[in-house]
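Visitor: this one's sequence-less:
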């Protein structure tokens, strides 16, 4: 993606020094050939998101979530191999999915 001054490179994870160097060399050649002055801008966008779907939250003595498949999971448990429930409170659920944190903001359907 181009902006007026940047070539935006979107990756699934933080760019490596080698990738940054290779793209900088390419962009410098492009700038010289076409008389532009684009600068690289790197953005990280996760390739995938957690597949868990929360259908209910219980905020009892030990809070837990209920998934659409009927599973019950409290903080510290893992609904699948890639996901761990980090915390549950009345406003949000925090998940760790493939070493990335995701926050699910809860809403009250009864309002």
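Guide: Now that the structure is in, tell me what you want to look at. Keep in mind it's a predicted model, so treat the numbers as computed, not measured.

Visitor: only C-alpha atoms for contact and neighbour calcs from this point on.
Guide: Will do.

Visitor: What strand or helix carries residue 22?
Guide: Using DSSP states H and E, the secondary-structure element containing residue 22 is helix 17-34.

Visitor: do residue 73 as well
Guide: Using DSSP H and E, residue 73 falls within strand 72-74.

Visitor: What is the neighbour count of the closest residue to residue 42 other than its chain neighbours?
Guide: Beyond its immediate neighbours in the sequence, the residue positioned closest to residue 42 (Cα to Cα, 6 or more residues apart in numbering) is residue 9, lying 4.9 Å away. Applying the criterion other Cα atoms under 10 Å, we find 15 residues in the vicinity of residue 9.

Visitor: separation between residue 9 and residue 72?
Guide: Relative to residue 72, residue 9 is positioned 39 Å away (criterion: Cα to Cα, to the nearest Å).

Visitor: again with residue 55
Guide: In this view, residue 55 and residue 72 are 10 Å apart by Cα to Cα.

Visitor: Put this next to the previous one:
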């Protein structure tokens, strides 16, 4: 459980400090608690989108994911960040798809770092 909490905190730090480096308009509006809520929403929505992708491809989603060398996962992360910014415009501002793509990559790297 502590590992999960530390992972959320690390991803919140990425949201707070790395996202503005990607693009000046790509930021969380408010304080650190909003960043934690964004990360929790990202985890939940990412899980839902990935399972919908697997179900809609009749189980071939995992094969497509590995054949694309993870690019489909990064695209899913970008779509989730854009969805979060549309669902909660007062919490997160995402200026473009490319910024969302790089932000999703940074969140994936932070998550990968915590798995090791």
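Guide: The structure has been received and is ready for your questions. Here the structure is a predicted model, which is why all the values come from computation and not from measurement.

Visitor: Can you give me the TM-score here?
Guide: In this superposition the chains share a TM-score of 0.23, using TM-score structural alignment, normalised by the length of structure 1; 34 aligned residues with a Cα RMSD of 3.6 Å.

Visitor: hang on, the earlier thing: going by neighbour count, which residues in the helix holding residue 22 of structure 1 are buried?
Guide: Buried positions in helix 17-34 of structure 1, judged by neighbour count with 16 or more other Cα atoms under 10 Å: 27, 28.

Visitor: tell me which strands and helices that helix is in contact with?
Guide: Counting contacts by 3 or more Cα pairs under 8 Å, 6 or more residues apart in numbering; DSSP states H and E, the secondary-structure elements packed against helix 17-34 of structure 1 are strand 39-44.

Visitor: related to what we said a few turns ago, list the helices and strands whatever helix or strand the residue nearest to residue 42 of structure 1 lives in packs on?
Guide: Assigning secondary structure by DSSP H and E places residue 9 of structure 1 in strand 6-11. Using 3+ Cα pairs under 8 Å, 6+ apart as the contact criterion, the neighbours of strand 6-11 of structure 1 among helices and strands are strand 39-44.

Visitor: okay, the angle between the strand it packs on and helix 17-34?
Guide: Interaxial angle, strand 39-44 of structure 1 versus helix 17-34 (axes from the mean of the first three to the mean of the last three Cα atoms, to 10 degrees): 140 degrees.

Visitor: Tell me which helix or strand comes right after strand 39-44 of structure 1.
Guide: For strand 39-44 of structure 1, the succeeding helix or strand toward the C-terminus, using DSSP H and E, is strand 54-58.

Visitor: buried set for that following strand?
Guide: Buried residues in strand 54-58 of structure 1, counted by 16+ other Cα under 10 Å: 54, 57.

Visitor: tell me what the helix or strand harbouring residue 104 of structure 1 is packed against?
Guide: In the assignment (DSSP H and E), residue 104 of structure 1 maps to strand 100-105. Packed against strand 100-105 of structure 1, as judged by 3+ Cα pairs under 8 Å, 6+ apart, are the following elements: strand 92-97.

Visitor: can you pull the buried residues of the strand it packs on?
Guide: Of the residues in strand 92-97 of structure 1, those scored as buried under the neighbour-count criterion (16+ other Cα under 10 Å) are 93, 94, 95, 96, 97.
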